[in-house]
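Participant: Sequence and computational prediction follow.
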Amino acid sequence: MFYPKPIILTLLASAASICLTSAAPPPPPPAVPAKLDPAEYISVPINRCDTPNRKCHKLNTAIVTEGSTNVTAAGFVTIPGYLFDLNSWKYYLLHLKIRMLSVDVNLGGVKCGRNAAFYTSQMKKEATLGTGYCDAHTDATGTCNEMDILEGNAATKAYSAHPYADTENGYCSHQGCNVNTNRDQNKFVGPGLYIDTTKTFTLVSAFTTHDKSDKGDLVGVQQWMLQDGKALAQTLITDDYCLNIETWNLNYTKSGGLEELGRSFDIGHVLVFSFWGDQNSIEYGNNMSWLDQGVANNAKCNQTAGESGPSYSNIRIEFIKDIKVLRLRRSNLPQTADSSHQTAPSLSFDDHIIDGLHHPRHSQEETALVFGGWGGGS
């Protein structure tokens, strides 16, 4: 198991409509990529099944963090880790068009006010390992395209597209185009619900293009949560969907939308793991309430008293066309007192589980990647 010490990462979520373009670029790569001491990284093999012969193989990959320090008095901490290739000693780039990315996640010990984040960033492959971070928020270290696969805790889960147009004006979508189960499916996702967030579930993300090729324009991002032979389909992110929420997402169109995000996938994204909290963060609101609404407004927060980190395992990439999504059918959802007020977007399996996603769990000699030991703040 991996228990890294929490480290500081300052995230600037400016309310300005234009991102800075004068941020310092990542440091130049060394002539020969520097190798790390084994104590500085943890092996995290990724299962790749998007090869020409469709055979799966494990990548020789690992994650490296930026360093370590103590938690601030305000409780603002994070543990960012970046995926890199142990063969080349460079960041490993993901190209996600017409692919599905799946991961087994356990958020049972992550309480409200905390954010377990699993996402991709358009970081430079050649940056010195442990440096070169960028996302749609960090003007200080460089702004770039970001795809939030997961931001969540035991009370909620969200995913968001954050396109960035690298133009003279440098428009970026700080807020992102977001789907949040606390807002959209709060009767079905949470402790003890249809998808029980106190237990491990599989999160599947699909990235579709207009012509079903990896050369096409990105036109949709959709997720499913899978657990015990059940599946819950999330709202499909499209430009039309994002335009409907444009009132609070003013920069999405100026940032180029999914087409711009898709172009960044052509270049490649680095997989990032993070675990943080913002007890008194002005930029992000009152103690992560932008994500989970907080203890005062979300009854599910009172059920999540844990103070440990998330765990991830069984990360897998495969072509969309290899997944027989059409075998999914509508399921009978559990009835709650007011569940009739929500559309039931849930699906379950005709044949136990989607073909291709019913892959073996890790063997005993392999362990899940676990972020644990909050170490401070409340």
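Facilitator: Good, I have the coordinates.
Participant: Going by C-alpha atoms from here, please, whenever you check contacts or count neighbours.
Facilitator: Fine.
Participant: show me what contacts the closest residue to residue 40 other than its chain neighbours?
Facilitator: The shortest distance from residue 40 to any non-neighbouring residue, by CA to CA, 6 or more residues apart in numbering, is to residue 64 (6.4 Å). Contacts here follow CA atoms under 8 Å, 6 or more residues apart in numbering; on that basis residue 64 touches 40-42, 81-84, 129-130.
Participant: Would you mind naming the helix or strand containing residue 64?
Facilitator: strand 61-65 (DSSP states H and E).
Participant: What are the buried residues along that strand?
Facilitator: The neighbour-count check on strand 61-65 (16 or more other CA atoms under 10 Å) flags 61-65 as buried.
Participant: Which SSE is immediately downstream of it?
Facilitator: Remark: after strand 61-65, the chain's next helix or strand is strand 81-85, criterion DSSP H and E.
Participant: another structure for you, compare them:
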Amino acid sequence: MFPYIALVSFSFLSVVLAQQVGTLTAETHPQLTQRSVVLDGNWRWLHSTSGSNNCYTGNTWDTSLCPDPATCSRNCALDGADYSGTYGITSSGNALTLKFVTHGPYSTNIGSRVYLLADDSHYQTFNLKNKEFTFDVDVSQLPCGLNGALYFSQMDADGGTGRFPNNKAGAKYGTGYCDSQCPHDIKFINGEANVQGWQPSPNDSNAGKGQYGSCCAEMDIWEANSVASAYTPHPCTVTTPTRCQGNDCGDGDNRYGGVCDKDGCDFNSFRMGDKNFLGPGKTVNTNSKFTVVTQFLTSDNTASGTLSEIRRLYVQNGRVIQNSKVNIPGMAATLDSITESFCSTQKTVFGDTNSFASKGGLRAMGNAFDKGMVLVLSIWDDHEAKMLWLDSNYPLDKSASAPGVARGTCATTSGEPKDVESQSPNAQVIFSNIKYGDIGSTYNN
């Protein structure tokens, strides 16, 4: 499948002039200490190169400008962004604030996704093996149904311009997104408009899905709101951002037949049996800011070794808090981190398909780090599963008392996007004080 898709992609190079760049709005990246961030291209205004007519409005393409991928890529340009006024993205010192609903001059924006830049045209890439990654976070204003996420994606550092010269926008304009869910809602993949087979979402006025998806390995350091959190590696069998179609995307009933592990191997303290560990007033008190430390240990304690364990700890009010222990029948009570043994046992006890192992497990996740992964920060609500997989009981066809089903205290009726957007428009997440270094070097212990 993928060699064929690659050939299709390259066959367009002679006819697609560019995934082009507009000049109607200046692009000024918000500063974050010595780096800056850039807004994902999917959120940007996409308009005709000859003027200001929208190429994409709401969840539909203008078929006169975009009758096919080549013509659309020739006719349309991504433009600069008003980060604070349109998207609710602001920075101050080492802190980045992402607001949920922003009423801009021309539209209402829901959520956002940004990437850390190394320079004006390249994302910062990280290899976390034998390292730790640390940040402060304030999730006190994130209710049920929302996700303030910090994670890593195996995106191209240049946003795809090197592999796909028809992409002229690149990292400067936030192109090249991919993740383990192989999302189909990406408007441009491999520098080409994803207009073929595009279907507007039946329940999201701002999104739709095209024929193609965009797959790559993903390391979720932090998916959370004020009620629940999880950290989750998602390996893939592909080693670069890959355009997929049909079964290779893991679409529909073929969830476990695609190239990526969509479930991942997650550590959610509530799901793993400690229901008093993280939340308002709990051991890690989400009513106030705290520090999240994630350590990536290897088999030989070197950056070239095999990734063997992902550990988590917290710091709040000057106190180091070790990660919670597992309290699930059938699992050892000493478990408190992600290892191959933890993942295998968890999948068996919870009755889940072990696609984590079949897609290469921690070794494959480590191989993705070897190539370098891009830091992503986002805030979003969930039109597919209402975020119940993070903060409530999920799946809904199983008893809440079954192992692995209860993931947080949110009601199973919570997380409906129209309710979250109308009732919590001022929700936000604040990430700050991001650090990266040797094990034990980024926090006071």
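Facilitator: Arrived safely, thanks for sending. Please read these numbers as outputs of a predicted model, since none were measured by experiment.
Participant: TM-score of the superposition?
Facilitator: Laid over one another, the chains give 0.66 as their TM-score (TM-score structural alignment, normalised by the length of the first structure), with 285 aligned residues with a CA RMSD of 3.7 Å.
Participant: re earlier: quick one: the strand holding residue 64 of the first structure to the second structure mean distance?
Facilitator: On superposition with the second structure, the mean distance recorded for strand 61-65 of the first structure (mean CA distance after the TM-score superposition for the first structure) is 3.1 Å.
Participant: between that strand and strand 81-85, how big is the angle?
Facilitator: Orientation check (axes from the mean of the first three to the mean of the last three CA atoms, to 10 degrees): strand 61-65 of the first structure against strand 81-85 gives 140 degrees.
Participant: Next, count neighbours for the counterpart of residue 214 of the second structure in the first structure.
Facilitator: Using TM-score structural alignment, the partner of residue 214 of the second structure in the first structure is residue 142. Using other CA atoms under 10 Å, residue 142 of the first structure has 21 neighbouring residues.
Participant: cool, and the one 4 residues further on?
Facilitator: Residue 146 of the first structure sits with 29 neighbouring residues when counted by other CA under 10 Å.
Participant: ok, back up a step: pretty sure the match of residue 214 of the second structure sits against residue 123.
Facilitator: No - when contacts are counted by CA atoms under 8 Å, residue 142 of the first structure is not listed as touching residue 123 (9.3 Å).
Participant: quick one on the thing from earlier: which among the contacts of residue 64 of the first structure count as buried?
Facilitator: 41-42, 81-84, 129-130.
Participant: so which of these comes closest to residue 204 of the first structure?
Facilitator: Of all those, residue 204 of the first structure sits closest to residue 83, with 18.7 Å by CA to CA.
Participant: My guess is residue 92 of the first structure contacts residue 272. True?
Facilitator: No - judged on CA under 8 Å, residue 92 of the first structure makes no contact with residue 272 at a distance of 10.7 Å.
Participant: Spit out the residues that contact those two alike.
Facilitator: Contacts common to residue 92 of the first structure and residue 272, judged by CA under 8 Å, 6+ apart, are residue 83.
Participant: what does stretch 288-298 of the second structure correspond to over in the first structure?
Facilitator: Taking TM-score structural alignment, stretch 288-298 of the second structure hits residues 199-209 over in the first structure.
Participant: Give me the contact list for the matching stretch.
Facilitator: Residues outside stretch 199-209 of the first structure that contact it (CA under 8 Å, 6+ apart): 96-108, 149, 195, 216-227, 320.
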